[in-house]
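Participant: A predicted structure for the sequence below; I have some questions about it.
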Amino acid sequence: MAPLALLVAAFLAYSVPPYLTFDPALSRVPAPPGFAAHYGFLVAHILFGTIAIVGVILQIWPWLRRTHPVVHRRVGRVYVFAGAIPSALMALVIAPFSSFGPAAAGLNVVAALLWLGSTIAGWRAIRQRRYADHRKWMVRSFAMAMNTLLSRVYAPLAFLGLGPSYPKLGELIPAASTLAGTMSMLTLLLLSQWWLDRKPKKPAIAR
């Protein structure tokens, strides 16, 4: 938990502060022409996403789940209704207007839909007391909550790998962004499914 929490804290410390000023000039995402409300949706997506990332880190913390189940439930509601769902909805609004090309825009739409769908499915499962299904869907929701973070980790690798093939920066940026987004989503989906399918080792006494 500690390395993951530190990574998330570093990501948020780098990504969020420019948007707390509500100054469009400091935005790291260019606004598409003809979409004046883009910056407002982007800021909402980032602020709700910050709540979601902090909330989901607390949700997967085993100690908190075991020792403080009431806190786990309350943080879960915050994650779902003040974090994941509104952030994913904001992402669906701005994703089609990505400045990194249509392929990257399509990936962002798919990621937002997966995040939204898995979160809602997890919430419905716990309301129906289907605890095993709730756990599975929330693991997938956690994976999609980490998508933006992991894509930023992959981005430098994608730029280095594709650099020789794209001498023009205007062509390299969309290609690298698409590759980083694809690698991030596939990695998270595969790892989350592996985590759900793995067979925990039995204690030594049981063996």
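Facilitator: Great, that's in hand.

Participant: Please make it C-alpha for all contacts and neighbour counts, starting now.
Facilitator: Will do.

Participant: which residue ends up closest to the midpoint of the chain in space?
Facilitator: Centroid-nearest residue in the chain, with CA atoms, centre = their mean: Ala145, separated by 2.5 Å.

Participant: I'd guessed it sits against Trp115; true?
Facilitator: Yes - judged on CA atoms under 8 Å, Ala145 makes contact with Trp115 at a distance of 6.7 Å.

Participant: which residues are in contact with both of those two?
Facilitator: Common contacts of Ala145 and Trp115, defined by CA atoms under 8 Å, 6 or more residues apart in numbering, comprise Ala84.

Participant: Which stretches in this protein count as helices?
Facilitator: For the chain, applying DSSP state H gives helices covering 2-15, 17-20, 38-59, 62-67, 69-79, 85-94, 102-127, 131-145, 147-162, 169-197.

Participant: Please compare the first structure with the one that follows:
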Amino acid sequence: MTSSTRAGWLIPTALIALTLVPMAGGAVRLADLAGGEVTPDNARFFAAPLPVVAHILSAVLYCVVGALQFAPRFRGRRPGTHRVLGRLLVPAGLAMGLTGLWMTLFYAWPEGDGDLLAAFRLVFGSAMVASIVLGFAAIRRRDFARHRAWMIRGYAIAQGAGTQALVTLSWVLLVGPAEGMTRTLLLGAGWAINVAVAEWIIRGRPTRPTQAAAGSAKAHVGGLAS
């Protein structure tokens, strides 16, 4: 593997690493549902396990596989694989976002959560779903630049849990416990940071696709249209 190839995989590797903490939390939740005891903290999940199970599985799929789409050489040299992954990621991302919205609306809130955190979850969850839908609609119109931009936005929001873990851990180490409104604002900051980075990436690069990127996008459209 050449140095340029290794550099091209730095971002996907970092994104997968960002997913590890939420993945660990999801694995613990699934293990709890499989053989744990019902407690006041998890009773809502036992009462309706399907949404949380679907949310965890779709989130892992979307965040891990979606990271591969950020490898430039992968997109340019394997347009067919990029297209196949896109077909997989759109429903996975929608399932992740919609189940997250469902849980916010219909699960009992755990102690410490409040209206503001619920509002954050509804706003960012809705924005994620809308971004994926708009990204899919854009590629159907062969609007490659808008497709790329909306898909980056949707993925950035999906990765909010990983950034939230880093932000909260940093606060705990530097300041102290994160509870109540402090915790709510830190979770909101995690989403906001990701959205800001996404916009920086989108606006900081040329919108005109390179020849390789254009070829990849055209192949992607052809697969979606078929």
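Facilitator: In hand now; what should we look at? This structure is a prediction, so every number in the text was calculated from the model and none was measured.

Participant: picking that back up, counterpart of the residue nearest to the centre of the first structure in the second structure?
Facilitator: Using TM-score structural alignment, the equivalent of Ala145 of the first structure in the second structure is Ala158.

Participant: doesn't Val60 make contact with that match?
Facilitator: No - counting by CA under 8 Å, Val60 is not a contact partner of Ala158 of the second structure; they are 9.9 Å apart.

Participant: shared neighbours, those two?
Facilitator: Joint contacts of Ala158 of the second structure and Val60 (CA under 8 Å, 6+ apart) do not exist.

Participant: re the thing from before, gap between the residue nearest to the centre of the first structure and Met138 of the first structure?
Facilitator: Remark: distance between Ala145 of the first structure and Met138 of the first structure (CA to CA, to the nearest Å) = 10 Å.

Participant: just Pro33 of the first structure next, same as before
Facilitator: Counting by CA to CA - Pro33 of the first structure and Met138 of the first structure are separated by 37 Å.

Participant: neighbour-wise, which of those two wins?
Facilitator: Set side by side, Pro33 of the first structure and Met138 show more neighbours around Met138, with 25 against 8, by other CA atoms under 10 Å.

Participant: Report the contact partners of that one.
Facilitator: Met138 of the first structure makes contacts with 118-119, 122, as judged by CA under 8 Å, 6+ apart.

Participant: In TSV, list those along with distance to Ala104 of the first structure and neighbour count.
Facilitator: Formatted as TSV, these follow (distance: CA to CA, whole Å; neighbours: other CA atoms under 10 Å):
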residue	distance to Ala104 of the first structure	neighbour count
Ser118	21	22
Thr119	22	27
Gly122	27	24
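
Participant: hmm, back to that, between the helices of the first structure, which one is closest to Val29 of the first structure.
Facilitator: Val29 of the first structure lies closest, by CA to CA, to one member of these: helix 38-59, at 8.5 Å.

Participant: For that closest one, name the packing helices and strands.
Facilitator: Helix 38-59 of the first structure sits against helix 2-15, helix 69-79, helix 85-94, helix 131-145, with contacts defined as 3 or more CA pairs under 8 Å, 6 or more residues apart in numbering; DSSP states H and E.

Participant: Could you report the neighbour count for Val172 of the second structure?
Facilitator: 13.

Participant: Tell me who's in contact with it.
Facilitator: With CA under 8 Å, 6+ apart, Val172 of the second structure has these contacts: Ala178.

Participant: And it, how far from Leu185 of the second structure?
Facilitator: For Val172 of the second structure, the distance to Leu185 of the second structure - CA to CA - is 13 Å.

Participant: got it, and Ala214 of the second structure?
Facilitator: Counting by CA to CA, the separation of Ala214 of the second structure from Leu185 of the second structure is 40 Å.

Participant: show me what contacts the alignment partner in the first structure of Thr104 of the second structure?
Facilitator: Matched to the first structure by TM-score structural alignment, Thr104 of the second structure sits across from Ala95. Ala95 of the first structure makes contacts with 105-106, 108-109, as judged by CA under 8 Å, 6+ apart.

Participant: mapped onto the second structure, which of those residues hold?
Facilitator: Retained in the second structure by both residues aligned by TM-score structural alignment, their matches' CA atoms under 8 Å are the following of the contacts of Ala95 of the first structure: 105, 108-109.

Participant: Isn't Phe45 of the second structure up against Val52?
Facilitator: Yes - using CA under 8 Å, Phe45 of the second structure makes contact with Val52 at a distance of 6.8 Å.

Participant: Tell me which of the two has more neighbours.
Facilitator: More crowded of Phe45 of the second structure and Val52, by other CA under 10 Å: Val52, with 23 against 20.

Participant: now the aligned partner of the more buried one in the first structure: how far from Ser184 of the first structure?
Facilitator: For Val52 of the second structure, the aligned position in the first structure is Leu42, judged by TM-score structural alignment. Using CA to CA, we find Leu42 of the first structure at a distance of 21 Å from Ser184 of the first structure.

Participant: ditto for Arg152 of the first structure
Facilitator: 9 Å.

Participant: do the same with Tyr19 of the first structure
Facilitator: 24 Å.
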